[in-house]
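> requesting a structural model of the entry that follows:
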Amino acid sequence: MPKGLKGKDDMRIRVIVPNGMVLEREALKITAPGTEGFFQVLPRHVSSSWSLRQGVLTVLGEDGEEHMAIDEGFLVKQDDLVIVTCLRAMRGESLETLLESVDRSFRETEEKEQQLKEVLVKLETETLKSFMDLG
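Have a look, this model is predicted:
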């Protein structure tokens, strides 16, 4: 729809991560996890920008609510366009399934980090042992 014909209560949101766009849709209300606490963006709000923390972004549209887990980033509203940029974002069918997916993803990440720490400790130990053998 041409910009001049859009209603005053229309707003479009785009969620962008480093490898592409993960969400683009119309929105009536957006609730986001700001660094100073949760806040809401409505179509008639003035253009502004906010820093985001890790949490759940909720987008309310005419067809219902959509939840998305996001990492740190920024939200910029300019006129009727809202752009969210963050490092990671994960969509969920419902808030419950989203939380389960995030929990599973965090557990997998923690396991990988633990494995990496073990490899680094082993490497450091072997390096120190090699230096001691030289002396």
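> use CA for all of it now, contacts and neighbours both
OK.
> next one: Glu111 from Ile83, what distance?
Distance of Glu111 to Ile83, computed by CA to CA, to the nearest Å: 32 Å.
> check Lys77 too.
As defined by CA to CA, Lys77 lies at a distance of 6 Å from Ile83.
> which of these two has more residues huddled nearby?
More crowded of Lys77 and Ile83, by other CA atoms under 10 Å: Lys77, with 21 against 18.
> what about the residue lying closest to Arg53 once chain neighbours are set aside, distance to Gln78?
Using CA to CA, 6 or more residues apart in numbering and skipping the chain neighbours, the partner closest in space to Arg53 is Glu72 (4.4 Å). From Glu72 across to Gln78, the span is 20 Å (CA to CA).
> one more, so I can put them side by side:
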Amino acid sequence: MPLMTLKVLLPFAVFAEEKQVSRIVVETAQGAFGLLPQRLDCVASLVPGILSFESKAQGEVFLALDEGVLVKTGPNVLISVRHALRGTDLAHLRDAVEQEFLTLNEREQAVRAAMAKLETGFMRRFASLRERSS
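The predicted structure is shown next:
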């Protein structure tokens, strides 16, 4: 029976590389999307959600994924996302996702505030230079 290789990529690292995967289920904007080894090659846009896969070595495994893209070519399934978390229990994974996203949201708000300050300073300097040249 043919099996698949699943690779999950983050912007700066390989998050997971799983061999002997018998099935994968991901979330798309149109709903859940299942992959078996004989499925035709495809590309899918992923929404934030839970990916589940089953392998001989680990049984059923759950990954929480941010939005991204999935590409299946032959037995290889490549997924590229910005953030991912692993879990074997959905309740613990949900708690971890909530905690991780709260931390990300706080960092994102701090970055946005810093960018707003930089933009305001730039606009003031630009306006000042325009007034001097007039």
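> give me the TM-score for these two chains.
Overlay of the two chains. TM-score (TM-score structural alignment, normalised by the length of the second structure): 0.77; 123 aligned residues with a CA RMSD of 2.4 Å.
> map Val8 of the second structure onto the first structure.
In the first structure, the residue matched to Val8 of the second structure (TM-score structural alignment) is Val15.
> show residues contacting the helix or strand containing that match.
Element membership of Val15 of the first structure, judged by DSSP states H and E, is strand 11-17. Contact with strand 11-17 of the first structure is made by 21-28, 42-43, 80-89, as judged by CA atoms under 8 Å, 6 or more residues apart in numbering.
> repeat that with 10 Å
Identification of contacts with strand 11-17 of the first structure by CA atoms under 10 Å, 6 or more residues apart in numbering yields 21-30, 41-44, 57, 59, 61, 68, 70-71, 73-89.
> tally of neighbours for His45 of the first structure?
Neighbours of His45 of the first structure under the rule other CA under 10 Å: 12.
> that one and Val82 of the first structure: what is the separation?
Distance of His45 of the first structure to Val82 of the first structure, computed by CA to CA: 11 Å.
> which position in the first structure aligns with Val69 of the second structure?
Alignment note (TM-score structural alignment): Val69 of the second structure maps to Phe74 of the first structure.
> tally of neighbours for the nearest residue to Val71 of the second structure once chain neighbours are set aside?
Spatial nearest neighbour of Val71 of the second structure, excluding adjacent residues (CA to CA, 6+ apart): Val43 at 4.5 Å. Using other CA under 10 Å, Val43 of the second structure has 13 other residues around it.
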